[in-house]
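**Q** please work out how this folds:
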Amino acid sequence: MYDIIGDVHGQAGMLKDLLRKMGYTAANGYFSHPSRKAVFVGDFINRGPQIKETIRIIRSMTENAAAYAILGNHEVNALFYTLLDKEGKHISKRWSRLRMDLNPTLAEFAGNKEKWNEQVQWMRSLPLFLELDGIRVVHACWQDENIRLLKEAFCENPKLKKKQLKLIGRNHNVLAKAFWETCKGIDFSLPKDLLIFDKEGCAHRSFRSRWWESPEGKTFEELSFESRFELPKYQIPKELVVAREPYPADAPIVFFGHYCMRNGSNRIKHNVCCLDSCVSRKGKLTAYRWSGEKSLLDENFVQ
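**A** The predicted structure follows:
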């Protein structure tokens, strides 16, 4: 059975404590459990104080069949940042701006470019999602049509080839949309005449939405998920609504991270679970111990 672990973001110390709390022991250079496997939902780099050690722990576990790991948007951003053209330039100015977020990770690998390139190659081998014996794991959003498109594009081979990344990075096609929604979620665009400011005075023209629910009949506030700014409490105009099917009540439990949940339950619905508990913002590191149940159980969360 599986222990699904939320966004770690370089908090290697907390990760070791959590693994030990769940009965994992370190031997031969990696953590393992006699009867269970860990599953990491992505976003293990950036922000925290021990990024290199975090990568080492997760990679050693995956390479020794003690864990699975998928890509988060932070790992995906690292892949695009390191993707250069024949002249050694970023394939788009958009990717050169990722340097600020990646600074903590790049700083830990400073002076050892070869080691960093090795980690990039490993990250490219990780999948964007997993289907494991009755559960689903994705970093930000599970939409059946998106998953179908990604399966077709990558032919069941999770390794992201440079050619595929360049195609996604340069184009706004259907595949690119499926790729970004899977690892970054579905952002809902605000009307052009509506501008929202957060507490720091930064303007926002979109917000993270509850992709597992239909937006029809909801207010902006009801549709938002873990937004760091207040949204209007009136109903979203019908002309702005793009219909989508809610996540089915009879579908397998889907586990994801990405959304910084400082407050509230990680159990969103009986089969929808967000495991990102804001570890990078003085929050907690959360896991769920799944043992075959079809509905989430509150007692199976570990922090």
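**Q** CA only for contacts and neighbour counts going forward, please
**A** Will do.
**Q** correct me if wrong: residue 288 contacts residue 302.
**A** Yes. At 6.1 Å, residue 288 counts as touching residue 302 under the criterion of Cα atoms under 8 Å.
**Q** who has more neighbours, those two?
**A** Counted by other Cα atoms under 10 Å, residue 288 and residue 302 do not tie: residue 288 has more neighbours, with 26 against 18.
**Q** residues contacting the one residue sitting closest to the centre of the chain?
**A** In the chain, the residue lying closest to the centroid (Cα atoms, centre = their mean) is residue 139, at 2.9 Å. By Cα atoms under 8 Å, 6 or more residues apart in numbering, residue 139 lies in contact with 41-42, 70-73, 128-129, 182-184, 255-258.
**Q** to compare against the first, here's the next sequence to fold:
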Amino acid sequence: METTVRYGLDIIGDVHGNAALLIELLTKLGYVLRDGAYVHPDGRMAAFTGDLVDGGQRNLDVVDIVRAMVIAGSGLAILGNHDFNIVAFNRRDPRRPAKFLRSHSERHIQQCAQTQAEIDADPERGARALAFLASLPLWLELPAVRLVHAHWDLASMAALAPHLDEANALTHEGFVEAAALSGSVGDARALLLSGPEAECAPYLDRSGHHRTMDRVAWWLKGDDRDPRPLFFGHYAMPTPLSIHGNAVCVDAGVAKGGPIAAYRFDSRTDLSETNFVYCGTAT
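**A** Below you'll find the model as predicted:
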């Protein structure tokens, strides 16, 4: 999928249901509310690297804001692992109609509790939000920049290609295949949306879950030969955010109480850490 961006791109990291912070950030970046959508008077576009939901108290508000921007042509968005998970949590498995594509285990219920509560409280709005999330591409490849939620991996993209539509979004059948916990398609989806992991000493994460695998800082390897900057979210980096070669994480840890972050990108200038913009802490 190619999208033309004429006037610059404001690349926004994980939002996780924090609508007030998103509005504050968009305002700080110069966007104004016009006919129900945030637009930039200079023609800039916002690009969201995924994980719109789970964490804050206004998840459907976030989805509505981003959806309106995409429809208005002032925004782009890709799928994050939490976005994928909430769709799978609500979608029946056609091979096992009594089951969902994501199990309703205690852990999974806990992870999406607030988002699901909002969906249950307003099913029509919730269905609209789920349909929008399901329509998002797994990555964006633009002439001057690349965006993925967790990890840019060409082999995984090739494995997913037969299961995508022309916008790089999963087809309905592809969504079923991608939700599998094993197999090439599910593994490829997991690598793009959750990143590579490696075995580690057992520990309890911040949610009290027992872990034996941990995330790998793949961007430190410096083996990406594509000259275009690669922007990603997912990793909840401490601020101030850093640039590693042409790899730029825009997730400043809003899900952990940190700020929401954006990078003001202009293809005519070099990457610079002075281009990061932050807003507040999660509420």
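**Q** got the contact list for the aligned partner of residue 267 of the second structure in the first structure?
**A** Using TM-score structural alignment, the partner of residue 267 of the second structure in the first structure is residue 292. By Cα under 8 Å, 6+ apart, the contact set of residue 292 of the first structure is 1, 134.
**Q** now do the contacts for residue 184 of the first structure.
**A** Per Cα under 8 Å, 6+ apart, neighbours of residue 184 of the first structure: 72, 73, 139, 140, 141, 258.
**Q** sec struct for the last one, please.
**A** Of the three states, residue 258 of the first structure takes coil according to DSSP: H, G, I helix; E, B strand; the rest coil.
**Q** do I have it right that it meets residue 138?
**A** No. Applying Cα under 8 Å as the test, residue 258 of the first structure and residue 138 come out as separate, 9.5 Å apart.
**Q** so for the two, which residues contact both of them?
**A** Residues touching both residue 258 of the first structure and residue 138 (Cα under 8 Å, 6+ apart): there are none.
**Q** quick check: what element follows the longest strand along the second structure along the chain?
**A** Assignment by DSSP state E gives strand 197-204 as the longest strand of the second structure. Using DSSP states H and E, the helix or strand that directly follows strand 197-204 of the second structure along the chain is strand 210-215.
**Q** so which of the contacts of residue 139 of the first structure sit within strands?
**A** Checking these against DSSP E, those in strands are 129, 255, 256.
**Q** okay, these in a markdown table with neighbour count and distance to residue 59 of the first structure next?
**A** As requested, these are exported to a markdown table (neighbours: other Cα atoms under 10 Å; distance: Cα to Cα, whole Å):
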| residue | neighbour count | distance to residue 59 of the first structure |
| --- | --- | --- |
| 129 | 26 | 17 |
| 255 | 27 | 20 |
| 256 | 27 | 19 |
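**Q** between those residues, which sits nearest residue 103 of the first structure?
**A** Closest approach between these and residue 103 of the first structure, by Cα to Cα: residue 256, at 24.9 Å.
**Q** list the contacts for the aligned residue in the second structure for the closest one?
**A** Under the alignment (TM-score structural alignment), residue 256 of the first structure pairs with residue 232 in the second structure. Contacts for residue 232 of the second structure (Cα under 8 Å, 6+ apart) come out as 13, 49, 147, 148, 149, 150, 151, 247, 248, 249, 250, 251.
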